[in-house]
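**Student:** Let me see the structure of the following:
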Amino acid sequence: MRTALFAFASVLALTACSQPAAETEAPAETQAAASGILAPTYPESRTVDQVDVYASAAEGEVAVSDPYRWLEQDVRVSEDVANWVEAQTETTTAYLDQLPGRERIAERLAELWNYERYGLPTSRETTDGLRYFFSRNDGLQDQSVFMVQDGLNGEARALIDPNDWAADGTTALAGTVPSPDGATLAYLIADGGSDWRSIRVMDVETGEQLGDEIEWVKFSPLSWAKDGSGFYYSRYPAPEEGEAFTALNLNQAIYFHELGTDQIEDVQIMADPDAPDVGWRGSVSDDGRYLVITSSTGTDGNGVHILDLEAEGAAPVEIFEGFGNNHSYVGNQDETFFFQTDLGAPNGRIVSVSLSDPAVLSDVVAEGDGPITGADHVGGHLIVETMRDVASAVSVYTPDGDFVREVELPGLGVASGFGGSPERSETFYAYESLNQPAALYRYDVETGESEVFRAPDLTFNPDDYVVSQTFYDSTGGAQIPMFVAHHRDVDPNGVRPTLIYGYGGFAITRRPDFDVRRLQWMEMGGVYAIANLRGGSAYGRDWHDAGRLANKQNVFDDFINAGHALIDMGWTSPDHLAIHGRSNGGLLVGAVANQAPDLFAAALPAVGVMDMLRFNQFTAGRFWVDDYGSPQDPEMFDVLYGYSPYHNIPQTGEYPATLITTADTDDRVVPGHSFKYAAALQAAQTGDAPTLIRIETRAGHGAGTPVSKLIEEAADRWAFIAYHTGLEIED
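**Tutor:** Below is the predicted model:
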C-alpha cells in the first residue's frame, strides 16, 4: 500500500466586469492563397482597463496590464463569457470542418480504440475465498464498467455502469475502494470533469445503495477501518454559493465516516485551523491498526504522522516533520514502518522506522543510480519500482533489504501496479509501451512466476511500429532522453511531419506508455517524440530541481533543443514540426512558441497555465508555488513575468498555427487561462497562421472524459497539425 501524494493544478478567479460584451458582426472570411481553406476571422474580444502593480527585484514596481481579465469569469455564471465562448466555438468549428481527412481520422481512431481494456484487479479475502474487483471497457464505451468476480476463474458481473449516469457520458466513476471483507464498496463520482468528488456506498452482493452520501471531497484517498464500520477521507468546507469552481481550496481536514450515518455526524480526525493552507490525508495501515497521516502545503514535500487507532486517547506520532522532502508509506510489520523517501537521497530510498524511536531511520533499500518511483509490501516482500533512463525496472527485496530478483519485463516500456496484501504472494501489474497497449500480468512474489492475466485483441500489429530512445544536448551540458516512435515504413527524410510531446514539471515524468491517439498519428505517417525534460523526475529530485522555480527556463530550452535534435537527426524541418503539451505542458508549449516561433509549424497547448501572475489566486493554484514560485515574491515575479505565455506573445508576424484546447468546466486549470491567451494571440501581429481555441463542454482537466469526446478532440487536433505540417490524409 502506498500513500497518495497529489500534484495539483491551477484555477483562475471569478472577476466581475461592468462593461457589456461587444456585439459586432465579424468581417467576411478571406480566401487562403494556395489551399482553398478559408482563413478564420476572429470574434472581437473586448478589453478592459485592468492594471496590477507587482513588486520586482530588478525594477522596483512594475505595472502589468491585464486587458482580458473579464475572461476569467466562470462560464456558468457570466453571460458575457458564455457569449464569447459560443462565438469562438463557431469560428473554430467553421475552420476545422474544412480540413481534409478529419472525418476519416475520427472513423479510423474509433476502429483503433475499439478493443477490450481492463483495469488492474484489486482483491479482498472473503469467507468464501478471494473476490476480485476491476474495470472493463468493451472498446468504445464512454466510461469503463466496474466489475466484480469471485475467484480467479469466477464469472465477472457488472457492479457499476457509469454509462447510465448521464446522457452525454460526462459523469464518471472516479475511484473505488472495497471494504476489507469485500462485502461493501465505497466509490467516488465526478461530474463534468470537476475535481470535486461525491462518495457513495453499495452492498457488493446485492448492488443495493446503502444511502451514505458525502460531498465536497477533493484530492483525497479513501481508506476503510479494519472492521469495515466506516472509512477515513478528506474534505474541504462547503464553498460559498457560486464559488465552488473558483474559490481557493483551504482548510482541508480528515474525517471518519461511520456507515449508515449522515455526513454532518462524521468525526474530524485531523485539521489545523491556524494553518488553513495545510492539506491532510489519511490511509489505514495494512494491518488496520494505524492511520498514516500525510500533510502538505503544495506539490513538493510532505510531513507524516502515525496515529494508533487501537490506543484510546493516543496522539499522532510525528515521523517526518516539515515539508522539505517527500515521503510515502510502503507498509509495516507491527511498529516497524517502511517508507519511500528522498530525505538525504535525491533518487529515493526505502527506510524503516520504529514508532518507539521515530528519530532513527535505517536504510532497507539504499539510493541507487535510478530514481525509485514506487514501492509495495506484498507477500512478505518489498517490490520496488525504479526508472532506468525513464523505462521501468522492478526489483524484489526482503524486508531486511536483501535483493531477491528482478522482475522480467517484456521490453522498453512502463510497468505499473504491484499492489496487494503483505499476507498474500499474489500481485498484478500492467506493462505497456508506445506501440503496445497495456497487458495485465499476475505475479507470484514468492516464486517469481509471471503469467498473462488479460491481454487485448488488437486491430493493429504492434510490430509495425518502431520505438527507440536517443539523447541530445541541452543547456548547461544536460543530456536529455527522448523516445522516438514511428511506423516501420517511415524513414528520416528531413520533411517528416513530427510531433513532440513534453511536460517538464512537478516531478512528473512522461513515460513511453501507450495511447491509441499517438499510434494513429504514427499510422498516418507522422513521427511521435516524447522529450523527458528537466522539471520531471527522470533522474530523481535533482532533475526536478533543475527545471523549477528560477530554473524553469531549462525546461523551455530542453523542449526547443528537442526540436533541433530531431532536425539534426534528419527527421524533419521547422515547416513540418509540431509541439503538444497538457496542463503544465500547455504552459510549456505556450512559452516555447513565444520564444522560438520560427522553429515550429504548429502548436497544441492544452488546458495550459497561461497567466503566471495569477495562477495562485484560485482553487488549487496556490499549491503550484512549490514548482513555479510566487508572483508576490519580487525575485520570482521577474522570472514568471519573463516567460508567462499570456504576457510574452511576440509581435513577429511569424507564429505557429495554434489550436488551443480547454474545457468550460475545468476547475483545476480553469479555462480563463486559455481564454485570455487566445484573445491576446488573436489580437497580436502573429502572421497568417490561424489561432483557434477549441472549448469542450462539460469536461474538466481530462480525467473521466468520455471516449466519444476524446475521439472528437483527437480528430480535430490531428487534422489541424496534419494540414499545417504537410501530412497528407485521404478523405
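
**Student:** make it CA atoms for all contacts and neighbour counts henceforth
**Tutor:** Fine.

**Student:** all strands of the stretch 501-650 of the chain, in order?
**Tutor:** Secondary structure of the stretch 501-650 of the chain (DSSP state E, counting those that start in this stretch): strands at 527-531, 577-582, 602-606.

**Student:** Identify whichever of those strands lies nearest to residue 294.
**Tutor:** Evaluated over the strands of the stretch 501-650 of the chain, closeness to residue 294 peaks at strand 577-582, with 27.7 Å, by C-alpha to C-alpha.

**Student:** quick check: angle from that closest one to strand 527-531?
**Tutor:** 50 degrees (axes from the mean of the first three to the mean of the last three C-alpha atoms, to 10 degrees).

**Student:** neighbours around residue 477, how many?
**Tutor:** 8 (other C-alpha atoms under 10 Å).

**Student:** most tightly surrounded among the strands of the stretch 501-650 of the chain?
**Tutor:** strand 602-606 (a mean of 29; mean count of other C-alpha atoms under 10 Å).

**Student:** how many degrees apart are it and strand 577-582 in direction?
**Tutor:** Going by the same axes, to 10 degrees, strand 602-606 makes 0 degrees with strand 577-582.

**Student:** Just the residues contacting strand 602-606, thanks.
**Tutor:** Residues outside strand 602-606 that contact it (C-alpha atoms under 8 Å, 6 or more residues apart in numbering) are 577-583, 585-590, 593, 656-662, 717, 721, 724-725.

**Student:** If you count neighbours, what's buried in stretch 646-661?
**Tutor:** Buried residues in stretch 646-661, counted by 16 or more other C-alpha atoms under 10 Å: 646-650, 654-661.

**Student:** contacting residues around residue 609?
**Tutor:** 10, 583, 584, 586, 587, 615, 669, 673, 674.

**Student:** distance of the fourth one from residue 50?
**Tutor:** Separation of residue 586 from residue 50 (C-alpha to C-alpha, to the nearest Å) stands at 25 Å.

**Student:** And for the second one?
**Tutor:** With distances defined as C-alpha to C-alpha, the gap from residue 583 to residue 50 amounts to 26 Å.

**Student:** Have a look at the two and say which one is more surrounded.
**Tutor:** Counted by other C-alpha under 10 Å, residue 583 and residue 50 do not tie: residue 583 has more neighbours, with 23 against 12.

**Student:** Leaving out sequence neighbours, find the closest residue to that one.
**Tutor:** Once flanking residues are discounted, residue 583 sits nearest to residue 608: 4.2 Å by C-alpha to C-alpha, 6 or more residues apart in numbering.

**Student:** And for the one you found, the neighbour number?
**Tutor:** By other C-alpha under 10 Å, 31 other residues sit near residue 608.

**Student:** compare with the first, here's sequence two:
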Amino acid sequence: MMKQLTTGLLIMTIAATAQNDPFQWLEEVDSEKAMAWVEQQNADTLNVLTNYPKYKAVYEKTLEILNSQERIAYPGIRDGYYYNFWQDAEYPRGVWRRTTPTEYAKKNPEWEVMLDVAELAEKENEKWSYKGVDVLAPDFDVALVKLSRGGGDAVVVREFDMHKKAFIENGFKLDEAKTRVSWLDRDTLLVGTDFGEGSLTSSGYPRQVKKWKRGTPLSEAELIFEGESSDVSVGAYVQRTAERNYVMVYRGISFYESKYRAYENGKLIPLDIPLTADLSGIFKNHLLVTPKKEWNVAGKTIAAGSLVALDYEALLKGKHAVSILFQPSEKDSLGDVSSTENQLIVRIFKGGRFDEFERHTFSNGKWAAEKIDAPEFGTLSVVSADDYSDRFFFTHESALRARALYFSEKPESEIVKMKSMPEFFDPSGFEVKLHEAVSKDGTKIPYSIVFPKSGKMDGSTPTLLYGYGGFEVSLRPFYSPVMGSTWLANGGAFAVANIRGGGEFGPAWHEAARKENKQKSYDDFIAVSEDLIKHGYASPETLGIQGGSNGGLLVGAVTMQRPDLFRAVVCEVPLLDMKRYHKLLAGASWMAEYGDPDNPDEWAYIKKYSPYQKLSKDRKYPEIFFKTTTRDDRVHPGHARKMAAKMAAMGHPVFYFENTEGGHGAGVTNEQRAQSTAISYVYLLKMLSK
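**Tutor:** Below is the predicted model of the structure:
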C-alpha cells in the first residue's frame, strides 16, 4: 500500500460541507501551498508506480509507439498541399508542416516545416502548445496560428505568413483568452475574446462579437453582437465554399440551445430554426440542420436526430423549404457530416456497433443519395475534406484492426488505401464479444469486450471497463496500439459500455440520462459491471474502471455507490464536487447537462450522486487513482485535488498524479503522455493482476 497522502491532512476535520470545505484552498491552482501539496502527491505516486517491475517496459513501449515514424501522418487538404501536425522524439512539441500530394503518396515523404513549436518555445521561453490554425482561403497565403501556454483552452493568436513561414511582425495579434476568431476577409477579423470587463460570460467564454479592421487597435473594433452574461458563449464563423462565403453569428444560450443569425451585407438576420438544433454547415446554398427534438415545419414532422437541408435564401426570408436527407431508426443514428465541393459525406452509426458512409449530392434542384463503398464493420472518420474539389481522406478501424487511411479523388473514382498503421500488437489472440446488460429500469445497455481467446470465464482475467455517458458523445470501436501493447499483451481484457447520456442512439439516448435523470448513466454502468462479473469475464477483485472528464464523474459516482464492484478506478480530469462545479472555470456551461446546484430542486437530485458529498469515512473504497493537469482550464483540477485530499484525511488510501502541462488531457509532449499513460496501466496491473 502506498504512502498515505499528506500527513498534515490526516489530523484535519473531515466534517466538510458545501459552506465549510476545509480543502477549498486546493482550488487555488498556482498557490504555493497547493502546488507544494501537488508535488508531494506526485512524488508519492511516482515512487510507487515507477518502481513497479513492469513500469520501465510499459513506459518504453508506450513512448516507442507515440514516437513511431510508422504512425499515419494525417493530412489536411489546402491549396495543392497536404498539411500535418507531427510530434516525435525530434520534435517534442511538434511541427506544423506540409508536403505535396505526389510526395505524400510515397512511403517516406519529404516535409516542409512551417513552424517548429519547440524552437519557438525555447526562443520565447514559453511552454507553447500548438492549438490549431485558420488559413485564409482561397489564396492560402496568411493564417491565424493559435498557441496555448501548457495546453489549456485559452490561446494567443498570431498572424502567420505562409510564404515566408514566419509570424507577421505587425499582423493581427490577440492576447491569451478563450478566443473565437475567424477571417471575414484579408483585412478583417470577426473576434470574440476578452475585451475587458463585462465581455465574458459566467462560463468564461466571449459574450461579444466584434469586427476588427487591420491597422486599428482592438479597442476600436466594431461591436456586431452581444449576448447575456448568463449565456455559455457568443461567436461568429465564416464558411467558405466554391460558390460564396457564409457568415454565421451564434448565441449559445445553454450547452444545448443556440440562436443563429446570418450576417448578410452588414445586417444580422435571425434564422427560424429550433433553439435545440445543431448546424452542420452549408452545402449548395442549403443550411444543414439536425433538430434534437421533433420539429413540425412546412407541413412535415421531422424526427429528432434527422438531417435536413433548408434552402438558405428562403430561410433568410423567413420561409422553410425543407428536404429530409436522413431519418434515424430505433438503432441507426446520425454521426458526423462533412462536405467537399459537390458531395456531402454523412456518417451513419449502425446499431451502435459500426459505421457506414452515405454520399448526398444536389443537382438540378434535386437531392440524390448513395452508400459510399467504404470498408465495413468498423469505425469511419473523415480526416479532411476539400471545399474546392471533391477530394477527401477518411480512416477505418476497429478494436482489433489497425487504423488505415483511405483517399477518394471524386465520387466516380475508386477509393484508394493510402496508409496504414502497423499492428503494434498481435490481435490474433483476442476476440471481440458483444453483449447487452439490463439496467435498473429494464433498458438494455450494449457493451463490447476485447477478451483473450485463452481467457478463462472464471472471473480471473484483469478487466478494464471504460465509459463516458454524457453530452451526447458516442463511444465507437477504436484501435489503440498503446492499450493493446501494454494492457492486452499483459493478459488484460478491455470493455466499453454504451450507456445512456451518450449519443450512440441519437438525442433520446442522451436525453434519457440528463439532469434529473443523470443517475441512469450510473445505473447503466453498474449494470454492465455486474454483467461482466455474471458472465465470468471478471470479478470484483479483477474489475477496474476508467473515465475522464464527465467519465471521471461517472467512475467517481459509481465507486461511491458500489465500491464492492471494483478493485481499481482510474479517474481522470474529473468533475467530482457537484456543489461547486458551476463556480469553477467553464463549469457554468454544463448546467444544461447536470442542473444548477444553487436551485434547491435541482440540488436535490444532484447531491444524491455528487462524489465529493457522497464520500463516507465508514465505507471501504478501492484505492482510486486520481489524475489531472495543472493547466486544465476547462475542468478545474480542484475537483481531483480536493477529492484525493478528503479521502486521505478520512483514512482512505489513494493515488494522485497531476501533470503541470496538458490542459484537459494527459500532457503536451509525447514523453509526458507516455508517463501519464504508463502509470495508469501499471496501476491497473498492480491492482488487478494476481
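
**Student:** Give the aligned equivalent of the residue nearest to residue 583 of structure 1 in structure 2.
**Tutor:** Aligned counterpart of residue 608 of structure 1 in structure 2: residue 574 (TM-score structural alignment).

**Student:** ok, residue 466 of structure 2 - contacts?
**Tutor:** Each residue near residue 466 of structure 2 by C-alpha under 8 Å, 6+ apart is listed here: 494, 495, 496, 497, 545, 546, 547.

**Student:** Pull the most distant pair out of the contacts of residue 609 of structure 1.
**Tutor:** Farthest apart among these by C-alpha to C-alpha are 586 and 615. That separation is 13.5 Å.

**Student:** Roughly how far does residue 268 of structure 2 sit from residue 224 of structure 2?
**Tutor:** Note on residue 268 of structure 2: its distance to residue 224 of structure 2, by C-alpha to C-alpha, is 8 Å.

**Student:** Please determine how far whatever residue of structure 2 lines up with residue 279 of structure 1 is located from residue 152 of structure 2.
**Tutor:** Under the alignment by TM-score structural alignment, residue 279 of structure 1 pairs with residue 234 in structure 2. As judged by C-alpha to C-alpha, residue 234 of structure 2 and residue 152 of structure 2 stand 20 Å apart.

**Student:** Check residue 542 of structure 2 too.
**Tutor:** 35 Å.

**Student:** Over to residue 344 of structure 2?
**Tutor:** From residue 344 of structure 2 over to residue 152 of structure 2 (counting by C-alpha to C-alpha), the distance is 33 Å.

**Student:** Compare neighbour counts for these two and give me the winner.
**Tutor:** Neighbour totals were compared for residue 344 of structure 2 and residue 152, and residue 152 leads with 24 against 21 (other C-alpha under 10 Å).

**Student:** excluding its backbone neighbours, what's nearest the more buried one?
**Tutor:** With C-alpha to C-alpha, 6+ apart as the criterion, residue 152 of structure 2 has its nearest non-adjacent residue at 3.9 Å, and that residue is residue 663.

**Student:** Ok, residue 527 of structure 2 next?
**Tutor:** residue 439 (5.2 Å).

**Student:** what residue of structure 1 matches up with the one you found?
**Tutor:** Checking with TM-score structural alignment, residue 439 of structure 2 has residue 474 as its match.

**Student:** That match against residue 561, yeah?
**Tutor:** Yes: look at residue 474 of structure 1 against residue 561 with C-alpha atoms under 8 Å: they come within range, at 6.1 Å.

**Student:** Okay, the match of residue 608 of structure 1 and residue 248 of structure 2: tell me how far apart.
**Tutor:** 33 Å.

**Student:** And residue 141 of structure 2, by the same measure?
**Tutor:** Using C-alpha to C-alpha, residue 141 of structure 2 is found at 24 Å from residue 248 of structure 2.

**Student:** who's more crowded, these two?
**Tutor:** Between residue 141 of structure 2 and residue 248, counted using other C-alpha under 10 Å, the more crowded position is residue 248 (19 against 16).

**Student:** Look up the closest residue to the residue mapped onto that one from structure 1, ignoring the ones flanking it.
**Tutor:** Matched to structure 1 by TM-score structural alignment, residue 248 of structure 2 sits across from residue 292. Spatial nearest neighbour of residue 292 of structure 1, excluding adjacent residues (C-alpha to C-alpha, 6+ apart): residue 306 at 4.7 Å.

**Student:** Counting neighbours, what do you get for the one you found?
**Tutor:** Using other C-alpha under 10 Å, residue 306 of structure 1 is surrounded by 22 other residues.

**Student:** Now it: which helix or strand?
**Tutor:** Using DSSP states H and E, residue 306 of structure 1 sits within strand 303-308.

**Student:** just residue 440 of structure 1 next, same as before
**Tutor:** Under the criterion of DSSP H and E, residue 440 of structure 1 resides in strand 436-444.

**Student:** Now that strand on structure 2. Mean distance?
**Tutor:** Superposed on structure 2, strand 436-444 of structure 1 shows a mean distance to its aligned partners of 2.6 Å (mean C-alpha distance after the TM-score superposition for structure 1).

**Student:** And the contacts of that strand?
**Tutor:** 118, 120, 425-432, 449-456, 462, 513-516.

**Student:** after that strand comes which helix or strand?
**Tutor:** Going down the chain from strand 436-444 of structure 1, the next helix or strand is strand 450-454, by DSSP H and E.

**Student:** Which part of structure 2 matches that next one?
**Tutor:** Mapped onto structure 2 using TM-score structural alignment, strand 450-454 of structure 1 spans residues 415-419.

**Student:** which residues touch the matching stretch?
**Tutor:** In contact with stretch 415-419 of structure 2 (C-alpha under 8 Å, 6+ apart) are residues 72, 105, 373, 374, 404, 405, 406, 407, 408, 409.

**Student:** buried sites along that stretch?
**Tutor:** The neighbour-count check on stretch 415-419 of structure 2 (16+ other C-alpha under 10 Å) flags 415, 418, 419 as buried.

**Student:** Which residue is the nearest non-sequential neighbour of residue 144 of structure 2?
**Tutor:** residue 159 (4.6 Å).

**Student:** Just give me the match in structure 1 for the one you found.
**Tutor:** Match for residue 159 of structure 2 (TM-score structural alignment): residue 201.

**Student:** Thanks again, I'm all set now.
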